[in-house]
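*Asks:* dropping a prediction and its sequence here:
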Amino acid sequence: MTINLDHLGELVKTLSHEELNEVTKSSLSSLFKCDAVLSDLPSDITYEEITNLTAVEHGQSITIIVAREDEVPLKVIVPQKATVKDLKKAVARSFENYQNRTGSKVKISWKYLWKTYNLCYDSLLLDNDNSSIDDYGVGNKVTLTFKKKRNMRKAM
C-alpha cells in the first residue's frame, strides 16, 4: 500500500483540529482491535499508561489489584521500589482514569479517604507512607483491600 504524502498533507490541512483528533482516535481504535497484542488496550489509552505497561513488560514495575467493596477491582501499576505514598498516588490516578472511561462524575476526597482507610495486604496494614511496599511483602499481582482505620480517641 502506497500513501501519497502530498495528498495526505493537503487532506490534513483541510481538517479542523477536532476532526483530525477524531480521525486519529478512530484509526488507533481500529489498529488496537485488529492487533492481537494491542486488542486489550482501551482506545483512549494515555501516554502514562503506555509507559507503565512497558515498564511492567520490562520488569521495572509491578501490577497490583486493589479490591473495592461491590465495585470492579482496580489494576494499579507502580515501580517495584515504590513507597506506600507512591502506591496511594497511583491508586488515585488509576481510579480517575477508570472514572473518565466510565463517564462517572463522583468526586473523591483522597485526603479524607486516606485518613479513614488503610490499604491492607494479607492482614498487614500499609500504614507508613514512607515505607517501601516491598517491606510489607507486596509484589506483582497481589490483591490489596481497604480497611477502615480504628478511631484511637474512642478506644481510649
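*Replies:* Yep, it's here. Residues are numbered from 1 along each chain as shown.
*Asks:* rest of the way, CA atoms for contacts and neighbours
*Replies:* Noted.
*Asks:* helices of this structure, start to end?
*Replies:* Along the chain, counting by DSSP state H, helices occupy 5-14, 17-34, 47-57, 84-102, 110-116, 152-155.
*Asks:* to Val78, which of those lies closest?
*Replies:* For Val78, the closest of the helices of the chain is helix 84-102, at 6.4 Å, according to CA to CA.
*Asks:* and the comparison structure, right after this:
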Amino acid sequence: MEDISDLASTLTHDEIIEVTKSTLSTLIISDPLLSDLPPDIVLEEVLAQTAVEHGQSITIFISRDDEPMLKVIVPQSATVSDLKKAIARHFELYQKRTGSKVKVSWKYVWRTYDLNFEGIILDDNCSKIDNYGVTNKVTLTFKKRKKKRKI
C-alpha cells in the first residue's frame, strides 16, 4: 500500500487521471458484460447496461434514414415521453463522441416526426411503451408526421 501512495505522490494530477482512464478502459474491455460499451463511457451508461442484464431495462434500436442506428436503454415501465428523453440523451452522447457541434431542437423533431413501431405510431406521451407492443431489442423508426388539413 505504501508503494501506491509513494507513486501517487510523485505523479501529477493529469498523469493520475491518464492512469485511471487506461485502467478503467482495460477493465471494461476485459469484462464480457461491458465490452460492447465505448471506451469513454459515463456512469449512466454502465448503470443502464447493468440494468439490462438484470432484466430491469430493455434495449431499443432507433433507425434513422441514412444514419447509424441508435441503441437506447430504457426501463421496462417507461412511457413514450421517457423514451423520447432517452433518445435525446443518447444522441447528445453520440454527438459528443463524434465531435459534432450541431444543436438539435428536440421540440422541432417531436413536432415533425413520430416514432413508429411496425406501423403503429407512438403518439401518446403518457402511455407506456409496452402498450404499443414495444419489447426488448425491437427497432423503432422515425416517421414524418402528416400535416393536418385546415377546413
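*Replies:* Okay, I see it. Keep in mind it's a predicted model, so treat the numbers as computed, not measured.
*Asks:* rewinding a little: most tightly packed of the helices of the first structure?
*Replies:* With neighbours defined as mean count of other CA atoms under 10 Å, these peak in mean count at helix 84-102, which reaches a mean of 16.
*Asks:* quick check: that helix aligns to which part of the second structure?
*Replies:* Across the second structure, the stretch matching helix 84-102 of the first structure (TM-score structural alignment) is residues 80-98.
*Asks:* how far out from the middle of the chain is that stretch?
*Replies:* 6 Å (CA atoms, centre = their mean, to the nearest Å).
*Asks:* please apply the same query to stretch 22-29 of the first structure.
*Replies:* Distance, centroid of stretch 22-29 of the first structure to centroid of chain: 22 Å (CA atoms, centre = their mean).
*Asks:* next one: stretch 78-89 of the second structure
*Replies:* 10 Å.
*Asks:* ok, so what distance separates Leu28 of the first structure from Leu38 of the first structure?
*Replies:* 10 Å (CA to CA, to the nearest Å).
*Asks:* brain fart, Arg68 of the first structure
*Replies:* Taken as CA to CA, the span from Arg68 of the first structure to Leu38 of the first structure is 27 Å.
*Asks:* so which residue is dead centre in the second structure?
*Replies:* Residue closest to the average C-alpha location in the second structure (CA atoms, centre = their mean): His90, at 3.4 Å.
*Asks:* hmm, Ile62 and that one touching each other?
*Replies:* No - using CA atoms under 8 Å, His90 of the second structure makes no contact with Ile62, being 10.6 Å away.
*Asks:* find residues that contact each of those two.
*Replies:* In terms of CA atoms under 8 Å, 6 or more residues apart in numbering, His90 of the second structure and Ile62 are both contacted by the residues 70-72.
*Asks:* tabulate those (TSV), appending distance to Thr79 of the second structure and neighbour count.
*Replies:* Shown next, in TSV, are these (distance: CA to CA, whole Å; neighbours: other CA atoms under 10 Å):
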residue	distance to Thr79 of the second structure	neighbour count
Leu70	18	17
Lys71	17	16
Val72	14	21
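*Asks:* having no further points to raise, I will conclude here.
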